[in-house]
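Chemist: sharing a sequence plus its predicted fold:
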Amino acid sequence: MRRRRLKRALIGAFAACAVLADAGAAAAQAAASNEQVAITTPPAGSEAWTHDHSLGTDLPDPATADATTVAAFFASLGAAQQDRLVQAYPLVVGNLDGAPLQLRYRANRLALLDEVARAKAVAADPKVDATTHALAVSRANDCQALLRPGRQILAFDPRGRGLVTEVFGDLATAQRVSVIVPGSDTDLGHHDRADDPLRSPAGMARALQAKEQQLAPDTSTAVIAWTGYVTPVGLGPDAATARLAQAGAPRLYRLLEGLKQTSAPAAPPTLVCHSYGTVVCGTVAPLLHGPTTDMVVLGSPGMGVQNADELGTGVHLWATRNPSDWIGDVPYVEVGGLGHGADPTGSDFGAEQISSAGAAGHVGYFAPGTTSLFNFAAIALGDYQAVVYRNG
């Protein structure tokens, strides 16, 4: 009974802090929303793909094949064979880590076109209710925006709220690569927000790459906006547990393994993890081996550990939180699966504490002129001597 009361209190604390500090009635409503369904299975078309022997060989199983196997398989095919697979299985090829970048971009364009057509057909159906109609119109518009010239969609999955991964820069030739790992309330519809771009993964990625290019114009960079896992909605029970992070971490790991096959930066990609995304990064950290990965956590509710040593030896951890970020009012505890452990910005956590001077609130870290954005770019570029540390 005491543990149940404590769990209820923790959930209430997470939601109440959000309501009082930032989000008002909207957060209170979100806190009462249903739990989200994680996406952990391969995309549509995978079953038909695994039964397709038309090339005279088994196709790599999207559920089990590693990136090395996938890369070797595509390298064994001719251009016509690759094109046939893209045309027949756009969602499979477009989400297959280790497949050639240009093939994935082409495949995801086809998948997006299919989703636009599907959504428009639903919206045009006079039998659907107003809510279904509005959702279909929104989905068609979101997908249409991703089809604009110059956009490079590395992954797209229309299931649920929709997942998308977008590349800014030339990933194939980039000397430095970064991955934005976002927090709650990010999905296909919120991947690129025109009204408030720095709240969205795409806007964060654009800001980071622009800063990198300003600081090192002769260095080729790429930034990946990874809206690639099902995130919590609001600050209810999903945000207070690691369930969705644990489902998302293998997807992030596969992305990183695929990049080893399809890109060749001078160092492993830097992970820039925001809010609940820091829980995902904390979950994936022990899986990272080899050359050290820079991991930057900002606005973190905790990483699911009590100190940086628990993340393993594969990461170099940097942390920041500005004084006006309401996340600092969330309880930094973990009891019975609720909460995310110690504060990464604590003096005894073991992360390098960097400045976020000029940043305001929970989503202001990528704003122009902030020390936080400068620091993220300097770390991603490997210019550690330029990093501005937090005072005190």
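Modeler: That came through fine. Numbering: from 1, shown residues only.
Chemist: switch to C-alpha atoms for all contacts and neighbour counts from now on
Modeler: Will do.
Chemist: the protein: helices as residue ranges?
Modeler: Per DSSP state H, the chain has helices spanning 2-18, 24-31, 46-50, 67-75, 79-88, 90-94, 101-124, 130-146, 201-215, 237-240, 243-262, 277-284, 371-380. These are given in chain order.
Chemist: out of those helices, which is closest to residue 333?
Modeler: Of all the helices of the chain, helix 2-18 sits nearest to residue 333, with 9.0 Å by CA to CA.
Chemist: to residue 350, which of the helices of the chain lies closest?
Modeler: helix 277-284 (13.5 Å).
Chemist: for residue 327, what are its contacts?
Modeler: Residues in contact with residue 327 (CA atoms under 8 Å, 6 or more residues apart in numbering) are 18, 299, 300, 301, 362.
Chemist: now the helices of the chain in TSV, with distance to residue 331 and mean neighbour count?
Modeler: Output for these, formatted as TSV (distance: least, CA to CA, whole Å; neighbours: other CA atoms under 10 Å):
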stretch	distance to residue 331	mean neighbour count
helix 2-18	7	17
helix 24-31	16	17
helix 46-50	42	15
helix 67-75	39	18
helix 79-88	47	14
helix 90-94	40	28
helix 101-124	40	20
helix 130-146	35	17
helix 201-215	26	22
helix 237-240	10	26
helix 243-262	18	20
helix 277-284	15	27
helix 371-380	24	25
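Chemist: dump these to CSV, plus distance to residue 268.
Modeler: As requested, the helices of the chain are exported to CSV (distance: least, CA to CA, whole Å):
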stretch, distance to residue 268
helix 2-18, 34
helix 24-31, 36
helix 46-50, 30
helix 67-75, 16
helix 79-88, 28
helix 90-94, 22
helix 101-124, 18
helix 130-146, 27
helix 201-215, 16
helix 237-240, 29
helix 243-262, 8
helix 277-284, 14
helix 371-380, 10
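Chemist: between the contacts of residue 327, which is nearest residue 356?
Modeler: For the contacts of residue 327, the nearest to residue 356 is residue 299 (10.3 Å; CA to CA).
Chemist: put this next to the previous one:
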Amino acid sequence: MVPLSGAARPTIPAPTPAVLGKVTATTLEDAYAANRANAEQASRMADAHGDRARAATDRAIAAPSRHFLTFDGRGAGRTAEVLGDLAHADRVAVLVPGSDTSLDTYARFRATATHLWTELNRQTAKSTAPGTAPRTAVVAWLGYETPATVSFTVATSGRAEQAAPQLRDFIRRLRGIAGEKAQLSLLCHSYGSVVCGRAAAGLDVDDIALVGSPGTGADTAAGLRTRARVWAARGLDDWVGEVPHVKADLFGTTVGFGTDPVSPSFGARVFAAGDGGHSDYFAPGSVSLTNLARIVLGATSEVTRA
């Protein structure tokens, strides 16, 4: 089922983001604290504005147990939340969301990250001896203004082109925190795969997984110009499979994203995603989540192929 986006809402007042400077492993906790304080201020401003839903979201983000590398409560919102010990992680997964993701729907996106984090812990506990498990972290990156699912914008690359430099910069800064030895994976859902496709060239990541992808804008995986392993999957009940995978010029604007990433001609490593729908790739116990965790952990020989 294709979700319908809500009508435009009035601008909600929020403070400018906290000024953090260069964040390193040793200053990470200071960055978390600064963003919590900023979110608490945003909550008070939203509450005074009469938007109790946004105030509640901001207040939850400000909780002592939450860890945000970035937080911007203005407009639709921009965030990057960390689950796990990023400063000491051996394996880091960065989730890039698709359409209709904002602070107003953030709980849904965070649940996705939480499910992956739980599965990573399950697999490492099951397959390794105590004390030898790789240390993992998950980053839920909402670093761009996502398009509405039902809109002309979602069929064009404009938002992805705006987002790509932000994602590249974020990965560079993430490397400065996690270190060069950490293995980084990009897990890109739906329109997020268009963002990843635009950002991929030369990006310092080890794996890029495209799930529920309408296309990347590239004709082949090689066309992404990345050293990363490129993976792709689609659930049997995902409506994106019915979307024409073409690119066409419409009044001077390119519509569509080209080759289907799960097609043999694209050349990705296609893995099994089970019979789930467009929103089910990170569902607990699903085939797709199991395989995504294996990709993040580098257990590539255990990934079940479609």
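Modeler: Happy to help now that I have it. If you're wondering where the values come from, they're calculated on a predicted model, not measured in any experiment.
Chemist: of the helices of structure 1, give the one that comes closest to residue 169 of structure 1.
Modeler: Nearest of those (CA to CA): helix 201-215, 7.8 Å.
Chemist: against structure 2, what's the mean shift for the closest one, could you check?
Modeler: In this overlay with structure 2, the average offset of helix 201-215 of structure 1 from its partner residues is 1.1 Å by mean CA distance after the TM-score superposition for structure 1.
Chemist: in structure 2, what range does that helix match?
Modeler: Counting by TM-score structural alignment, helix 201-215 of structure 1 lines up with residues 109-123 of structure 2.
Chemist: again, but for stretch 363-377 of structure 1
Modeler: Mapping stretch 363-377 of structure 1 onto structure 2 (TM-score structural alignment) gives residues 279-293.
Chemist: how far off centre is the matching stretch?
Modeler: Computed by CA atoms, centre = their mean, to the nearest Å, the chain-centroid distance of stretch 279-293 of structure 2 equals 14 Å.
Chemist: same question for stretch 13-25 of structure 1.
Modeler: Mean-position distance between stretch 13-25 of structure 1 and its chain equals 24 Å (CA atoms, centre = their mean).
Chemist: straight-line length of it, end to end?
Modeler: 15 Å (CA to CA, to the nearest Å).
Chemist: name the residues that touch it?
Modeler: Contacting residues not belonging to stretch 13-25 of structure 1 are listed as 26, 27, 28, 31, 235, 236, 240, 326, 327, 329, 330, 331 [CA under 8 Å, 6+ apart].
Chemist: quick revisit: of the contacts of residue 327 of structure 1, buried ones?
Modeler: 18, 299, 300, 301, 362 (16 or more other CA atoms under 10 Å).
Chemist: from these, which is closest to residue 321 of structure 1?
Modeler: residue 299 (5.2 Å).
Chemist: what residues are up against that closest one?
Modeler: Applying CA under 8 Å, 6+ apart to residue 299 of structure 1 gives the contacts 274, 275, 320, 321, 322, 325, 327, 328, 362.
Chemist: cutoff 10 Å now
Modeler: 183, 273-278, 319-322, 325-328, 343-345, 361-365 (CA atoms under 10 Å, 6 or more residues apart in numbering).
Chemist: and for residue 185 of structure 2?
Modeler: 91-95, 138, 204-209, 228-229, 292, 295-298.
Chemist: which of the residues you listed does structure 1 keep?
Modeler: For the contacts of residue 185 of structure 2, the contacts that persist in structure 1 are 91-95, 138, 205-209, 228-229, 292, 295-298, with contact defined as both residues aligned by TM-score structural alignment, their matches' CA atoms under 10 Å.
Chemist: of the residues you listed, buried ones?
Modeler: Buried among those by 16+ other CA under 10 Å: 91-95, 138, 205-209, 228, 292, 295-298.
Chemist: residue 230 of structure 2 maps to what in structure 1?
Modeler: Match for residue 230 of structure 2 (TM-score structural alignment): residue 317.
Chemist: pretty sure its match sits against residue 278.
Modeler: No. With contact defined as CA atoms under 10 Å, residue 317 of structure 1 does not count as touching residue 278 (11.1 Å).
Chemist: what residues are shared contacts of these two?
Modeler: Contact criterion CA under 10 Å, 6+ apart; residues shared by residue 317 of structure 1 and residue 278: 271, 295, 296, 297, 344.
Chemist: want to throw the buried ones among the contacts of residue 327 of structure 1 into CSV with distance to residue 250 of structure 1?
Modeler: Output for those, formatted as CSV (distance: CA to CA, whole Å):
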residue, distance to residue 250 of structure 1
18, 28
299, 22
300, 20
301, 20
362, 26
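Chemist: related to what we said a few turns ago, preserved in structure 2, out of the contacts of residue 327 of structure 1?
Modeler: Among the contacts of residue 327 of structure 1, the contacts conserved in structure 2 (both residues aligned by TM-score structural alignment, their matches' CA atoms under 8 Å) are 299, 300, 301, 362.
Chemist: max pairwise distance over those: which two?
Modeler: Greatest spatial distance in these: 301 and 362, 11.1 Å, computed using CA to CA.
Chemist: what is in contact with these two at once?
Modeler: The contact sets of residue 301 of structure 1 and residue 362 overlap at 274, 275, 327, 328 (CA under 10 Å, 6+ apart).
Chemist: what's the span of the match of stretch 363-377 of structure 1 from first residue to last?
Modeler: 17 Å.
Chemist: likewise for stretch 218-228 of structure 2?
Modeler: Taking CA to CA, stretch 218-228 of structure 2 runs 15 Å from one end to the other.
Chemist: what's in contact with it?
Modeler: The contact list for stretch 218-228 of structure 2 (CA under 10 Å, 6+ apart) reads 184-186, 194, 196-209, 216-217, 229-232, 246, 257-261, 263-269.
Chemist: which positions within it qualify as buried?
Modeler: Neighbour counts over stretch 218-228 of structure 2 (16+ other CA under 10 Å) mark 218, 219, 220, 221, 224, 226, 227, 228 as buried.
Chemist: once you drop chain neighbours, what's closest to residue 172 of structure 2?
Modeler: Computed as CA to CA, 6 or more residues apart in numbering, the closest residue to residue 172 of structure 2 that is not its neighbour in sequence is residue 204, at 7.6 Å.
Chemist: what is the neighbour count of residue 108 of structure 2?
Modeler: 13 (other CA atoms under 10 Å).
Chemist: close enough to count as contact, it and residue 98?
Modeler: No. Counting by CA under 10 Å, residue 108 of structure 2 stays clear of residue 98, with 11.8 Å between them.
Chemist: aligned partner of residue 190 of structure 1 in structure 2?
Modeler: Here residue 190 of structure 1 is matched to residue 105 in structure 2, going by TM-score structural alignment.
Chemist: roughly how far apart are that match and residue 188 of structure 2?
Modeler: To residue 188 of structure 2, residue 105 of structure 2 is 17 Å away according to CA to CA.
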